[in-house]
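A.B. asks: how does the following fold in three dimensions:
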Amino acid sequence: MAHILHLTERHLWDEARAAGSYEMSTRDRTLLDEGFIHCSLPHQLPHVAALLYGSPPARDDLVVLVIDEDLVDATIRYEPPTPGGEVFPHIYGPLPVSAVVAVESWPPTENAEARTPPPTL
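C.D. replies: Okay, here's the model as predicted:
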């Protein structure tokens, strides 16, 4: 079971849970705008978070969606943002909330090992 990560704002995740699917691509950009949902591998997340929100972030409403790739219906492609660059996972379609197996605060708390499962709908 492979996990990929997506950093988002808590209110966007709350809205997605109510709707049944998540359709934001990255900060202020939707799946419709970009054509896919930007994701990261665990080692990539700190750099992505710093790029999008600063380090440390100037806000306290960020969460990391831990996504089980096997539960995503849409195509997932590993692609570089620029030719020859490091590859990042991209989800080419809506992310079903059922594919999110944990939700973590960002930046990580001292007890980051204890992942919080998403609430059951």
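A.B. asks: for the rest of this, base every contact and every neighbour count on C-alpha atoms.
C.D. replies: Noted.
A.B. asks: if I look at Arg17, how far off is Gln44?
C.D. replies: Distance of Arg17 to Gln44, computed by C-alpha to C-alpha, to the nearest Å: 25 Å.
A.B. asks: what does Asp61 give?
C.D. replies: 20 Å.
A.B. asks: re the thing from before, looking at Arg17 and Gln44, which is more packed in?
C.D. replies: Here Arg17 and Gln44 are compared on neighbour count by other C-alpha atoms under 10 Å; more neighbours surround Arg17, at 19 against 14.
A.B. asks: quick check: that one touching Val97?
C.D. replies: Yes - Arg17 is within contact range of Val97, at 6.0 Å (criterion: C-alpha atoms under 8 Å).
A.B. asks: and this one, so I can compare the two:
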Amino acid sequence: MIYHVVSEPTWKAALDKGFYEAPSLATEGFIHTSKQEQVAGVLQRYYKDQPDLLLLHIDESKLTAPLKYELAPSVNQEFPHIYGPLNLDAVINITTI
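C.D. replies: You can find the predicted model right below:
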């Protein structure tokens, strides 16, 4: 299982489109995701005090785009990156943050 943080309005727009593309897909070539033990750090570093956040629970075996684990030198940890749009059926649960 991997996880992705998204705003509720952004997720609702993805549901209308039928797939999800984070802004990072256009700028960096992939969608940032995390392992469960990395979520708290990601929230603290990048989403502090942001309202209306959701945590997508993604079954990586259902992804249609390639998944690669790559080192983030700033925190010296490997993070999962999705190299393409996120197919909605790979999201098996959504929790409010």
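A.B. asks: got the residue ranges for the helices in structure 1?
C.D. replies: 10-19, 31-34, 45-53 (DSSP state H).
A.B. asks: make a markdown table from those helices and add distance to Asp68 of structure 1 to it.
C.D. replies: A markdown table is the format used below for these (distance: least, C-alpha to C-alpha, whole Å):
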| stretch | distance to Asp68 of structure 1 |
| --- | --- |
| helix 10-19 | 16 |
| helix 31-34 | 19 |
| helix 45-53 | 16 |
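A.B. asks: for His3 of structure 1, find the nearest of the ones you listed.
C.D. replies: helix 45-53 (12.5 Å; C-alpha to C-alpha).
A.B. asks: where does that closest one end up in structure 2?
C.D. replies: With TM-score structural alignment applied, helix 45-53 of structure 1 matches the range 39-47 in structure 2.
A.B. asks: can you find the partner of Asn87 of structure 2 in structure 1?
C.D. replies: Using TM-score structural alignment, the partner of Asn87 of structure 2 in structure 1 is Pro96.
A.B. asks: contacting residues for the nearest residue to its match once chain neighbours are set aside?
C.D. replies: Leaving aside its chain neighbours, Pro96 of structure 1 sits nearest to Ser21 (4.3 Å; criterion: C-alpha to C-alpha, 6 or more residues apart in numbering). By C-alpha atoms under 8 Å, 6 or more residues apart in numbering, the contact set of Ser21 of structure 1 is 94-97.
A.B. asks: swap in 6 Å and give it another go.
C.D. replies: By C-alpha atoms under 6 Å, 6 or more residues apart in numbering, the contact set of Ser21 of structure 1 is 95-97.
A.B. asks: can you tell me how far the nearest residue to Tyr92 of structure 1 once chain neighbours are set aside sits from Arg59 of structure 1?
C.D. replies: Leaving aside its sequence neighbours, Tyr92 of structure 1 sits nearest to Phe36 (C-alpha to C-alpha, 6+ apart; 4.4 Å). Using C-alpha to C-alpha, Phe36 of structure 1 is found at 25 Å from Arg59 of structure 1.
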